[in-house]
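Engineer: Predicted model and sequence follow; I will ask about them next.
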Amino acid sequence: MGHFKDLPHGDSAEIGLADARGKLAEHLVAPVVGYLNAGSTLAAAAGHTFDELDPARPEIAPLAILTDGEWFWPSDLPYYVETYRVGVPEEFLRHAEASGWRPPQLSLQRLVEIAEEM
């Protein structure tokens, strides 16, 4: 989730970032951002992501993929949720809420297994 088609690291099958803007209810922003920021780093690369909706294109996050073991998201998704209230799938919201808005901390072994499955 969060691989919006108009991002450099996006997926052409996904919705555009501008189209996802304002889709998340205000009361869900803080818990969703907290959950996303607490995910385990599955992969990281040199470099940063930039705000694709701001003409000044400020640097917003290191380039990485985070996970909770079931869902995967780019490291810039928490910024877009907090800044633009971009929507996330309802299934993810139910999943995160059911876990008390705290993702499990995955072991290195589990992260290796997930990476191999990908």
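Structural biologist: Great, that's in hand.

Engineer: CA only for contacts and neighbour counts going forward, please
Structural biologist: Noted.

Engineer: Tell me how far the longest helix belonging to the chain lies from the chain's centre.
Structural biologist: In the chain, with assignment by DSSP state H, the single longest helix is helix 26-37. Between the centre of helix 26-37 and the centre of its chain there are 11 Å (Cα atoms, centre = their mean, to the nearest Å).

Engineer: this is the comparison structure:
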Amino acid sequence: MPLVPGSLPEESREPLADYLAAGRVLVVAAGHAPDPLAEGPYEYVRPGRATDGTWTWDLAWEQWVRRRGCAPPEEFVRHVEARGFVPPPGTNG
């Protein structure tokens, strides 16, 4: 996925980031990893993966969407929009 800050419309950021945050965590590593999009030396992301039962994603997607406006793959965005930005039952974090 190309990480392009500002590529996601402002009005989509919060609902999409909330959906990502509600995913069921599959695996998470202890600690943090350097954020490849960091504007400073002390910005980190949580390494791990989450799911909504259909898609899996890096935990960092939430941060990249919410803070930087990076658009996830278009197919994933369509999937979330089709669900009305409501995660399936049992996936909430």
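Structural biologist: Sure, I can see it. Everything numeric here is computed off the predicted structure, so don't read it as measured data.

Engineer: Quick TM-score on the pair, please.
Structural biologist: Overlay of the two chains. TM-score (TM-score structural alignment, normalised by the length of structure 2): 0.81; 89 aligned residues with a Cα RMSD of 1.7 Å.

Engineer: what does whichever helix or strand comes after the longest helix of structure 1 correspond to over in structure 2?
Structural biologist: Once the chain leaves helix 26-37 of structure 1, the next helix or strand it forms, by DSSP states H and E, is strand 40-50. Mapping strand 40-50 of structure 1 onto structure 2 (TM-score structural alignment) gives residues 24-34.

Engineer: For the matching stretch, list every residue counted as buried.
Structural biologist: 24, 25 (16 or more other Cα atoms under 10 Å).

Engineer: Contacts only, for residue 114 of structure 1.
Structural biologist: residue 69 (Cα atoms under 8 Å, 6 or more residues apart in numbering).

Engineer: That one is in what secondary structure piece?
Structural biologist: Counting by DSSP H and E, residue 114 of structure 1 is found in helix 108-117.

Engineer: Next, the angle from that helix to strand 40-50.
Structural biologist: If you take axes from the mean of the first three to the mean of the last three Cα atoms, to 10 degrees, helix 108-117 of structure 1 sits at 60 degrees to strand 40-50.

Engineer: what ranges do the helices span in structure 2?
Structural biologist: 10-21, 60-68, 74-82.
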